[in-house]
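1. Fold the stuff below for me.
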Amino acid sequence: MTRGKRETIICQSKNDGDFSYEEKKFICLFQPVELTQGECWKTILAFSFPIIVSYLLQQVYTISDAAIVGQTLTAQEVAGVNDTTSLIFIFLQFAFGVSAGFCVVTSCNVGAHNPAGVRRSLTTQIVLSAALTVILTVLALLLLDPMLAWINVTPDNGEVYRAAYTYCAIIFAGIGAQLFYNFICSFLRSMGDSVTPLAFLLFSTVLNVGLDLLFIIVFRWGVAGAAIATVSAQLISTLGCFAYAFSKYPELRLHQEDWQITRHDVTRHLIQGIPLGLQFSVLAIGIIVVQSIVVQFDMLGGAMVSNAAQNGFGAANKVNNLLMTPLNGLGSAMTSFTAQNLGAGDTKRIKKGTIQSLIIMLIMAACSILIGLLLTINGTYLHIFLSADKVTAETLRFGNSYLYIDLSLYAFLGFIFVARNCVQGIGKPQFVLGAGAAELVARVAVCLLLPAALAGGVVSAEAPQAAVYGLCVADPFAWMSADAVLCIPFFRNIMKEDYRYLYSGSGQGLVNGQ
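-> As a prediction, this is how the structure comes out:
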């Protein structure tokens, strides 16, 4: 009897003398959630909870890593690392989005109980991920200097430039580790297993922090040590996750015929993956534009006269990222939920689950808003991310303005997370890409036009509070623009249960044999 089948029998059996109740519960934790069965809201919560915890853990790691770097490297090295965040975000988010999109095909085959289709999807993703690794690595390294110049980091910046170049070069050289890590985690989630990715993420986080301390403090490798620690932890976790997946799921063990990949296999994966990858990447461009305007609020006459706006917006943005994590995790779960039920042909369950997920989203959004407002009391969140000497009335003004406006319209953000992933799950990636484009255009337009107009022409440290509000509303305008695009397939296809496109060219045969 295989390991996976034995674990399933243990979970289904009420009496198994070989295991205690606690051991049995632990084993069952790692069993995939059957997304096509059971009460929708219970299934969604059970599946999404480990994903939410995973995303929260990633945020905690990011903060911890930043703390280690900030406490051990020079000010110039820290600035160099921080300056590269948006550039790295462009490529890594593309890798994350592509992997999530690819696995829509996997989920459909899981829902259709088509193990051969699942294995074919796995081999296709292995080949595509390898090809994308080569393309992204070469592209990122070739464009590294021009991209650094784009954010005004040039050789004239001395140590800041050297730190930024070194950190980016190592991260980009190891982009394959991140891509394959995202791939195997997304693949397991598409099968209904959201606990295994959480376990390996926890392992990766602890390992990364340990390697940070070893390479930076003990070996004194500086910026290079921080980057090597990140890539090494991801690579080790990726290899471990693949080994565990093949051991736990015998049905994933590949046969020679599974490698007979056709053009159709490649096409249907790319159609699902590339739009979502691009959608994630364009968000980074919007973030760069927002950051460029934030800096102007600290400048006067071409000179930097303050750090209040950068520190205030920076701390508030970290809080915002934490608060939106549950919404993001819930949305990610809905991709697998809708795709599996699409493969099973249960369109009524897709509609019911989507409606119930929106209700869950509103409850989560309300909780996030409450927590966010509590953190603004006496600038609590600022004291978490900034030392006491950096917390001023001006810092509080910029940070609170951003949080108050964003939190008041969180329902629009929550709808993006749920609707975008549901639309992706039913095989409508063109609308996901369209929503990303609308979000980018709206955010950039508001950032470039509204603050300057309200400031009387030029944004500077002397700009009125109205100009600050003008920048802060960029997020809500972007969310509403994306929502407007997503509403089209949301109501036309999911709510009306219209899936005729699956049987035309636009459906692209999400499930083998269709």
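
2. CA only for contacts and neighbour counts going forward, please
-> OK.

3. Could you pull out the helices in the stretch 1-150 of the chain for me?
-> For the stretch 1-150 of the chain, helices defined by DSSP state H, counting those that start in this stretch occupy the ranges 3-12, 21-29, 40-72, 75-83, 85-111, 115-142, 144-150.

4. What's the first helix or strand after the shortest one?
-> What it means is helix 144-150. Per DSSP states H and E, the first helix or strand lying C-terminal to helix 144-150 is helix 159-173.

5. Would you mind pulling up the elements that that next one packs against?
-> Applying 3 or more C-alpha pairs under 8 Å, 6 or more residues apart in numbering; DSSP states H and E, one finds that helix 159-173 makes contact with helix 75-83, helix 85-111, helix 115-142, helix 144-150, helix 222-248.

6. how far off helix 85-111 does that helix point, in degrees?
-> 20 degrees (axes from the mean of the first three to the mean of the last three C-alpha atoms, to 10 degrees).

7. Also compute the angle for helix 159-173 relative to helix 115-142, please.
-> Using the same axes, to 10 degrees: helix 159-173 against helix 115-142 is 150 degrees.

8. I'd like the structure of this one too, to check against the first:
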Amino acid sequence: MLNGSIADKFLIFALPLAFTGMLEQLFNTADTMVLGRFVGKSAMAAVGNNAMPISLLVMLLLGLSLGGNVVIAQRIGAGNEKRASRAVHTAIIMSLFMGAILLAAGEALTGLIMNMLGVPAEILPMAELYLRIYFLGLPALAIYNFESAIFRSNGDSHTPLYSLMVVALLNIVLNLLTVVVFDWGVAGVVGATVIANYVNAAILWRKLRHSESYIRLEYRKLRYAAKELKEIIRIGLPAGVQGMIFCLSNLVVQSAINSLGADVMAASAAAFAIEINVYCFLSAIGQATTTFIGQNFGAKNIERCFQITKIALLSELAVMLFLGGLTTLFAKPLLGIFIQDAWIIELGVIRIVYVTLLQFLNGVTEVLSGTMRGYGYSTPPAMIALVTICGTWIIWVYTVFAAAPAFSTLLLTYPASWAITGAILFVVYMRYRRRLLSRFVTPVIA
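-> The predicted structure follows:
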């Protein structure tokens, strides 16, 4: 990451991240498919009711682990083995602590969560059972997220992907075994997920124990360093809170979609299943930007940092236009995988055109946010994204959509919010870029 060409290394690093994201989606889809095929719609509804609290927790862990990624990458870039090791062991301690806290809080608050979600009485026992068992896997999920961040900070995006490939197959086998053979229903599916999460965390733990680089995990060094801990929280917490608030704000948009009827709801769900896989590539480019910037900023190579941002923006534009165009071209057959109704497929195409095809606009936000996080400048981009994206969604639903309640009108809120946020972030980034130039006396390629 610190020397030689950038573009080829950037894409080689980003692609495994994208495939990891897609595999995680397949991980969740397999659970739903097994429940729908062998248990029934009540079980699927019970799982669906828990999607929101689970998403909030996952977003918090992802954000905090991103803080670990940045801090470790900066130490590695600076060639400071001692501080890199401190950051690695601090991140591991933090993951253990977060996992334990979230497990205890989750189990204590499950009943309250069920009440807040207004879960129907007929599926309440299954929904509560699913969530309680899922919470048992939170320590493993927390450790896995931080372990993956540690590998990424060292330029290794392949190891977490290979581990997830093994675990995804294990999860499918356990799903079929617990549901088809033992008839454990919802408990079997979520239990399989918990086991798979612990196996995943154990594989990466072993890899860290045997690493020959700065990220080697040693039990005698397992203690937190106050400075590194503070940095991880300062960078990671805004990103985690941002993701959580995005989830909550999206409820407003989903409510508006629900108001348009069952056909629109089904079409939107089918299109989203395709859209989220395309977004995995965009998210991967953002994460790659953060890691590359982190290492080179640690090495005080500001000129190279600026080049990385340019390459990331160009990569995002090329990749997302290609994938968006390809998805739009084959929208109907792709939607046909999920639904057979011709009218619902037509509605699904609308979402793909307005959201997936225009996803490249969101790329400016992802890349510039990733860039500034790599510098350790995390709070401003998070606050801008929260105010502009979430604000646009909420205002749009209650003004533009309220005046013209059509599916296409509602979906326009996504590209509109991305364009506004990207423009504001670009201005903020350029101002921060000038501050960097004033700090580092280096010949810079504009």
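
9. just to revisit the earlier point, can you tell me which of the helices and strands packed on helix 159-173 of structure 1 is most buried?
-> Stretch with highest mean neighbour count among these: helix 85-111 (a mean of 27; mean count of other C-alpha atoms under 10 Å).

10. just to revisit the earlier point, go through the helices of the stretch 1-150 of structure 1 and name the closest to residue 330 of structure 1.
-> Smallest distance to residue 330 of structure 1 across the helices of the stretch 1-150 of structure 1 (C-alpha to C-alpha): 5.4 Å, for helix 40-72.

11. on that earlier part again, any chance of the helices of the stretch 1-150 of structure 1 in a markdown table, plus distance to residue 319 of structure 1?
-> Shown next, in a markdown table, are the helices of the stretch 1-150 of structure 1 (distance: least, C-alpha to C-alpha, whole Å):
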| stretch | distance to residue 319 of structure 1 |
| --- | --- |
| helix 3-12 | 39 |
| helix 21-29 | 30 |
| helix 40-72 | 10 |
| helix 75-83 | 17 |
| helix 85-111 | 17 |
| helix 115-142 | 29 |
| helix 144-150 | 27 |
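
12. To residue 480 of structure 1, which of these lies closest?
-> helix 85-111 (21.2 Å).

13. For that closest one, give me the average deviation versus structure 2.
-> On superposition with structure 2, the mean distance recorded for helix 85-111 of structure 1 (mean C-alpha distance after the TM-score superposition for structure 1) is 1.0 Å.

14. matching residues in structure 2 for stretch 275-289 of structure 1?
-> Taken onto structure 2 by TM-score structural alignment, stretch 275-289 of structure 1 occupies residues 238-252 there.

15. Need the nearest residue in space to residue 234 of structure 1, chain neighbours excluded.
-> residue 177 (5.8 Å; C-alpha to C-alpha, 6 or more residues apart in numbering).

16. picking that back up, of all the helices and strands packed on helix 159-173 of structure 1, which lies closest to residue 308 of structure 1?
-> helix 75-83 (16.3 Å).

17. Compute the inter-axis angle for the closest one and helix 222-248.
-> 40 degrees.

18. circling back: can you find the partner of the residue nearest to residue 234 of structure 1 in structure 2?
-> Using TM-score structural alignment, residue 177 of structure 1 lines up with residue 140 in structure 2.

19. What's the average distance for the one helix or strand its match maps to when superposed on structure 1?
-> Applying DSSP H and E as the criterion places residue 140 of structure 2 in helix 138-153. Taken over the aligned residues, the distance from helix 138-153 of structure 2 to structure 1 averages 0.7 Å (mean C-alpha distance after the TM-score superposition for structure 1).
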